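1. got a predicted model here, sequence first, then my questions.
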Amino acid sequence: MDIHEYQAKALLAECGVPIPRGGLAYSPEQAAYRAREIGGDRWVVKAQIHSGGRGKAGGIKLCEDAHEVENAAEELLGKRLVTHQTGPQGKVVYRLYVEAVTPIRTELYLGFVLDRKSERVMVVASASGGMEIEEISQQRPDSILRVSVEPAVGMKAFQAREIAFGLGLDPALTSEAVTAILGCYRAFRDLDATMVEINPLAVTEDGRLLALDAKMTFDDNALFRRPNISELRDKSQEDPRETQAADRGLSYVGLDGNIGCIINGAGLAMATMDMIKHAGGEPANFLDIGGGASPDRVAKAFRLVLSDEKVEAVLVNIFAGINRCDWVAEGVVQAVQKIDLTVPLVVRLAGTHVEEGRQILETSGLPIITADTLAEAADKVVDAWRQSRADRA
């Protein structure tokens, strides 16, 4: 789960990370009020969307007075920002963060990620802040510092000091840097985060250390024990299909193809999408309905997949272990009977009670195409999709 910049800053500030003065705004008038409340003579108005690259997309405005703040807010609110991370569909701006402008001497990069290969929290830092870490690794790979944290003891102050020294910070800032670095680690560990990123971590002209931008993501599977984090979720920034699936306990990722997939098991889902591509088609989604695929759950999956207007054919691929093929078949039949299915449907069942499941499909009287193997199912759904498109043409 992603959160907004202002939310990440608030969480990090609670852990001792220094941040500039700022305030949230939902309207131009409120933005101008925030600027006057913050004080100073220059402010920056930032669009709050779940994406990096906002500045290049025109989502960050520098303002000299409250009137400019109001105009900038009016321009940004309701605007659809398209960045290199959002894709061509972009994301709509519904809230803004107004912040005091900070004179910057140096920009640094600081990130905490979970390195699955080493099974450790990895700290990544660079003296080249203000750029995406991918750009830094390409343009200045020697500037990147990496420190692995031993989970049995956690991050220690000496490691934070090593990072501060490696970034070339003034010795007078070492104490502040250690506090900020350990605060980020504490937020990462205690809140079940999967990433904490401060970019840039700025050294100001008056010799302070401030987190000018912050990003945090969290482990969805741990949200049940972090209600304070779960409440920060902004569904307006998510794919509505993925939000709908998550609310129904389904694992869904929207793609750009036109063949909908309903599958149990993440590995089987990946293999199915590969086979669809191999057969010449394009999957419209990744959908794992899980091991306990009851008829009601299958019906929910159908409604979710068919809510995507791009879907022109559907492939159901179930390998039943703890599940049962007859249950899945009943769910497929119920879904097709209740939903006005206007696209071809291919079903491949294997595993527990497979014969009973196939019999239910055959005796249903519904236009369901069956297949015995994954390769056959992929070929049939791509052929059915092509035929359907030709018929409509």
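-> Perfect, I can see it now. Numbers count the residues shown, from 1 in each chain.

2. from now on I want contacts and neighbour counts done on CA atoms only, so please keep to that.
-> Will do.

3. pretty sure residue 57 is touching residue 76, no?
-> No. Assessed by CA atoms under 8 Å, residue 57 is found out of contact with residue 76, at 11.0 Å.

4. ok, and here's another one to check against it:
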Amino acid sequence: MDLYEYQAKELFGRHGIPVPAGRVATTPAEARAIATELDAPVVIKAQVKTGGRGKAGGIKPAAGPAAAETAAEHVIGMDIKGHIARRVLVEAATVPFEEYYAAFLVDRAEGGFLAMVSAQGGMEIEELAARDPDAIVKLPIDPVAGVDADTARLLAGKAGLPEQAAEVLEKLWRVLVEEDAVLVEVNPLISTTDQRVMALDGKVTLDDNAAYRHSWEYADESVTLEAQAKAKGLNYVKLDGKVGVIGNGAGLVMSTLDVVAGAGAAPANFLDIGGGASAQVMADGLEIILADPDVKSVLVNVFGGITACDAVANGIVTALQLLGERGHGRPIVVRLDGNNAEVGRRILSDARHPAVRQVSTMDGAAELAARLAAGA
């Protein structure tokens, strides 16, 4: 379970990690009142569970209460990568002297924990890793020994962070362990001109499997695509690409994601509709995918087994009828194979839907979906 920034900072505060003063607001009037209480320039920050807020205009400075209210009017309700900002964090503006990056996470590949620290913060860590891998210090953490004061000083020293940052790193580790998190990330972790170190941002992912050990009350009130899919009983994960993917069976969907990537495109999602691809399930799946503005083409990859391909094809046709105009905007590439595949293909051909393109192989379907997405 991902937390909003304000929730992550509440956790940080409970563990003694310094954060800027601020509170969350759900209306522009509340934002003005909080800015008045803070009696200082503030920053209005959209609370969404995705990156890229700044580039999307979801973070705005405000010199005073009136400006804070105006900024909140612009940010509340903003759509950022399919995530609607229902609230904003109104926070005292803090000018960093230096910016760093710090994270502790579960390293599933190695079956342990990993620390990642850098003296270069405030940017996408993926971009930094690609441009200058040596700028990020990575240190495997022994699950038993954990991060004590000596380890924290070692991390800070290797990464070129000031001595004051070591105490914060030790406390960030404590958040990971005591809160049963799988990721604790601060970008940027900053030092101020008076040598204070604080978390200017925060990202925490909690392990849902540990919920029984906590009294978490982190309700997700945002209407995200993932929340909409969950409400419809769909297995959906939002990704960052342009090709929407639907398949029946987790293994097939994972293979499809790999094939799309191999065709030179990035998948926009993982969506497994399971074995019973009824018309309503297919309609729900297409509705979720087509609601993502990042999607430029859709790839439906189905292998008929328990549910025959003719039933799947009828589901696609009915789904597109249910969607109406929403099903016409972007191309939908369909690959059917397995039980009654020929009959299913004929059903789709007879329907003559302008958005549908049929391809008989998975590789060919992925290549077409990639080309269509690139040309959109």
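-> Now that the structure is in, tell me what you want to look at. Remember, predicted model here, so these are calculated numbers, not experimental data.

5. TM-score them against each other, please.
-> TM-score of the superposed chains, computed with TM-score structural alignment, normalised by the length of structure 2, equals 0.72; 342 aligned residues with a CA RMSD of 4.3 Å.

6. what about residue 57 and residue 76 of structure 1, which has more around it?
-> Using other CA atoms under 10 Å as the criterion, residue 57 of structure 1 and residue 76 rank with residue 76 on top: 26 against 13.

7. the more buried one touches residue 92, doesn't it?
-> No. Applying CA under 8 Å, one finds residue 76 of structure 1 not in contact with residue 92, separated by 9.1 Å.

8. where along the stretch 51-200 of structure 1 do the helices fall?
-> Secondary structure of the stretch 51-200 of structure 1 by DSSP state H, counting those that start in this stretch: the helices cover 66-76, 133-139, 157-166, 174-190.

9. and residue 360 of structure 1, which of the ones you listed is closest to it?
-> Relative to residue 360 of structure 1, the nearest member of these by CA to CA is helix 174-190, separated by 49.7 Å.

10. buried stuff in the closest one?
-> Within helix 174-190 of structure 1, the residues scored as buried using 16 or more other CA atoms under 10 Å are 174, 176-188.

11. now that helix, how far from the centre of its chain.
-> Helix 174-190 of structure 1 sits 24 Å away from the centroid of its parent chain (CA atoms, centre = their mean, to the nearest Å).

12. next one: stretch 332-347 of structure 1
-> Averaging C-alpha positions (CA atoms, centre = their mean) puts stretch 332-347 of structure 1 31 Å from its chain's average.

13. before we move on, what about stretch 163-170 of structure 1?
-> On CA atoms, centre = their mean, the centre of stretch 163-170 of structure 1 falls 32 Å from that of its chain.

14. equivalent analysis for stretch 181-194 of structure 1, please.
-> 19 Å.

15. centre-most residue in structure 2?
-> In structure 2, the residue lying closest to the centroid (CA atoms, centre = their mean) is residue 50, at 4.3 Å.

16. quick check: closest non-adjacent residue to residue 106 of structure 2.
-> residue 113 (4.6 Å; CA to CA, 6 or more residues apart in numbering).

17. and that neighbour, what pairs with it in structure 1?
-> In structure 1, the residue matched to residue 113 of structure 2 (TM-score structural alignment) is residue 121.

18. wait, its match sits on residue 153?
-> No. When contacts are counted by CA under 8 Å, residue 121 of structure 1 is not listed as touching residue 153 (11.8 Å).

19. neighbour count winner among those two?
-> Set residue 121 of structure 1 next to residue 153 and count neighbours by other CA under 10 Å: residue 121 wins out with 23 against 7.

20. which residues does the more buried one contact?
-> 112-115, 148-151 (CA atoms under 8 Å, 6 or more residues apart in numbering).
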